[in-house]
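> pasting the sequence and the predicted model now:
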Amino acid sequence: MIEAAMIWNEPNNKSHWDPELDPDWALYAAMAIEAADAIAAESPNVTRVLGGISPIDPVFMENMKGRGVLDRVEAVAVHGFPLDWNLWKVDEWPAKLAEIEAVTPLPVWVSEVGISTFGADEVQVWGLKRTAELLVGRAPRIQWYSLYDLPMEWGATTRHKEAEGSSYYRHFHMGLLRADGTPKPALTEFAKWTPAVGLVQWFHFEDPRLDDAVSWMKRLGVTYVRTGLSWADSFRPNADAWFDRMMLALDDFDVTVTFCFTPEHRGLAPHHTSPPAVSGEFAAFCARMMRRYGGDARSLSAA
């Protein structure tokens, strides 16, 4: 059911990992190694991927290499949003990939790339086309973020929220579909690039969009999808039932799961960006999820 397992999301981004608690990423590196080993022990055929980095930073990748993390994974990943958040142009995508390829021989996946309609729908149409022209055939994985706009009432998973100004509000306009499910103009352009380009869709706990999302992805010709299994959500009542439902719904796709988000009561600080307070607990969560979903979906009862 799981084709690839990604260890955290944007570990070099302070919206997802607290640099004040782990300024040199030593704690992240140790956690990532434990998680990679746990994933390999449970599902040796599943590709292990370093959490997609944002910004694209070869110095951070050198750090992970020096700490031995890259010896435990089979691919690395980058995230890029040059028309919304990054301080570089969309045409620089090949150069950005080359920066990481100069550090490691591992495949470099583009596990998130997207363009918002914050300014205009037409910007997303043009940007999607240009991004696909630059990346298809250049990167082994390209996953567009995202299928749906994020409903404003849900809030984005980031540290500073409204204090970020337009940088925060752009989170809500990244979809090919509006929050109400109606298509944007870029949806037609996206369909021209499948199956070479896949999708990223984060599903909130008991997300009502799940079945509609699966239907849309099949209609669009999508064959591979990236989503998340949240360690924090695993402590909610009926968490496994929701995880089961989500993973079964995605069974027809090649799925990359991203393991991430520290439960407030299990971190050094009470926040999803915190390193775990107890070494090994995140790896144990990854191992349990791989036992449950690393093989045939019909084996869930044996988890």
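Done, it's in.

> C-alpha from now on. contacts and neighbour counts both.
OK.

> so who does the residue nearest to residue 152 when sequence neighbours are not counted touch?
The shortest distance from residue 152 to any residue that is not its chain neighbour, by C-alpha to C-alpha, 6 or more residues apart in numbering, is 6.4 Å, and that residue is residue 172. Contacts of residue 172 were listed using C-alpha atoms under 8 Å, 6 or more residues apart in numbering, and they are 149, 150, 151, 152, 156.

> is residue 248 within a helix or a strand, and which one?
Counting by DSSP states H and E, the element that carries residue 248 is helix 239-249.

> against that first model, consider the following:
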Amino acid sequence: MRQLTGPCRLVLLCLVAGLLCADALIPHDRVTQPFAIRALAESRAVGINSHLTTRYPDSATMPIPAAILADLGVQWVREDLHWHRIQPDPATWDWTFSDAALSALHRQRLQVLAVLGPAVGWATPDPTDHPNHISFAAPDEAAFVAYVAAVVQRYRHVVKHWQVWNEPDQALFWRPAPDPEQYTRLLTATARTIRAIDPTATIVLGGINPFETSFLRAIAAYGGWHAFDVIAIHPYVDPLNPVEGNLIAAADGVRAIAARYGWKPVWATEVGWASGASDRDPLALIDAAQQAAYLPQAYYALWQGGVSHVFWYALKDDPHNTYGLFAYGSGRADFSRAKPVAAALRDLAASMPTVDAAMPVTTIHLLDRQVAWQRPAQPNGSIRQAQDGLHIAYRFTTRANDYVAFELREPIALPAHTRALMVRLSGDGSAHHLRLWVRDAEGERFALTVGMIGPEADQVLSAPIGYRALQYGYVSGEGNRRPDAPLALQAIVVDDQYDGWSGVGELIIGEIAALVGEAGDGSYYTLPVGDTRPGTASEMTVKITAGAAVWLRHTIPATR
């Protein structure tokens, strides 16, 4: 695919000159470094949220659950070092459970990601907090740093990876409301303290929602980007399964931000599905067999998306949330009731499969003939057909949500058994969302997000197409709000990644294709692997089955 031509660049400059009343495109808002969206992680690790320090009730028998973890074959565990248990009041330090848990895990040679926080009541300004109990209010910074210093000093020889807080972008875990400026100050002070005690330590961000990246962007804007070494995400998509939720794209947004501010590895320090009713699935749409099937699918998808370390949530069920490998049973010390998902994790950790053969899907090109496009409402973009593809120019001028849609005058029918839609494009470095609208038999519109628009280089993006994935993407139309076959491609949409962006841009779409598999053969989707320059890109077709994912590699011909 060719790069943007000189005349195209001239047009963009003229458009910029015309935006006298709008904010110009800020240079640091462009993605200037290529970012490997959906590239296979160089290293892959299996982890689990073990929570022995805070949930296992008997410090004397801590070697029992530690041995169970080792038997599962995981390499990593995630442990909470709750402040209120270690320092229940300013004058008291209680290391009983943390000593027992970390010692038992160390003897099993398990690597530990230790979570620092949350607050203790006596160290917050919230008058409703019990002084000795856990609190999710923003803590006194000096008191928090003193707690961190004591913990790191004590465990620096057995813990080398420290996560600062859990989900600070969620109102449940940072009261009274998420505050990225306040968290950035705490993160920076904590990181400085940890590195002073142990310069070899790794600082991990506090596990954010990757599908809404404004909090991470704010951390960077407040100067916190260099305070941490690893971006941690919590890419929950349940009750959608890993394919329907397009889990492979979970790290796209944070990777685009890293392309602006500096590359960092991405870990998923929580991901999971419950085996019954849960906070995220109150209707119990997922059972124990499905939970077990989704575990390897989730790990494979995240690894393929460039996430190296994946931690399943969790080791044991809670009474009201059945995310665990073991049922709650008679209590937190009862490990007698392993669920099918425990065997799935053990098998995954034991095999760590690489590439196997699979039946290929059929690729059907949807734009292999002249089609007519129209811009239905938004006056802020244009589309034209050229020899190398569709050239889309757009202009976003507000601090609200900007988008532009280009509709086909005659929607293109999707073949039966379409498993995914694939787009080949050359981007402009904006990291905006590229979406496709699909129309169903009742005329309703449903949106699929195929990915983020990367730099000026060949890029292949795809999105699975399925009943539940489409239903969650309902846009408009009178009907039952369910995607009824037959389906048709209706529009291409460019949507700003965050509302604060303004400026102009252009991308070239070289191809839109349907990936078709026979009924009952599993769910397929496509992703780029390795070098994505013209003539060197390769395509990996992934087949998700009940318990595994298998891949088929073949070469993408260069677009000239």
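Ah, there it is. None of these values were measured; they are calculated from a predicted model.

> kindly provide the TM-score of these chains.
The TM-score (TM-score structural alignment, normalised by the length of the first structure) is 0.59; 231 aligned residues with a C-alpha RMSD of 4.1 Å.

> off-centre distance for the helix holding residue 248 of the first structure?
For helix 239-249 of the first structure, the gap between its own C-alpha mean and the chain's C-alpha mean amounts to 18 Å (C-alpha atoms, centre = their mean, to the nearest Å).

> C-terminal to that helix, what's the next element?
Remark: after helix 239-249 of the first structure, the chain's next helix or strand is strand 254-260, criterion DSSP H and E.

> list the buried residues in that next one.
Judged by neighbour count (16 or more other C-alpha atoms under 10 Å), strand 254-260 of the first structure contains these buried residues: 254, 255, 256, 257, 258, 259, 260.

> mean deviation of it from the second structure?
For strand 254-260 of the first structure, the mean distance from the matching residues in the second structure following superposition reads 2.5 Å, by mean C-alpha distance after the TM-score superposition for the first structure.

> now the angle between helix 239-249 and that strand, please.
Taking axes from the mean of the first three to the mean of the last three C-alpha atoms, to 10 degrees, strand 254-260 of the first structure and helix 239-249 form an angle of 150 degrees between their directions.

> which strands and helices sit next to strand 254-260 of the first structure?
Where contact means 3 or more C-alpha pairs under 8 Å, 6 or more residues apart in numbering; DSSP states H and E, strand 254-260 of the first structure is packed against strand 2-7, strand 224-230.

> give the aligned equivalent of residue 269 of the first structure in the second structure.
Matched to the second structure by TM-score structural alignment, residue 269 of the first structure sits across from residue 277.

> need the helices for the stretch 1-150 of the first structure, in chain order.
For the stretch 1-150 of the first structure, helices defined by DSSP state H, counting those that start in this stretch occupy the ranges 26-42, 58-66, 93-101, 121-135.

> so which of those is nearest residue 73 of the first structure?
helix 26-42 (6.6 Å; C-alpha to C-alpha).

> give me the residues contacting the closest one.
Contacting residues not belonging to helix 26-42 of the first structure are listed as 5, 7, 11, 22, 46, 48, 50, 64, 67-69, 72-73, 275, 279-280, 282-284, 286-287, 290-291, 294 [C-alpha under 8 Å, 6+ apart].

> repeat for stretch 186-202 of the first structure
Outside stretch 186-202 of the first structure, the residues that touch it by C-alpha under 8 Å, 6+ apart are 111-112, 121-122, 124-125, 128-129, 132, 136, 141-148, 176-177, 220-228.
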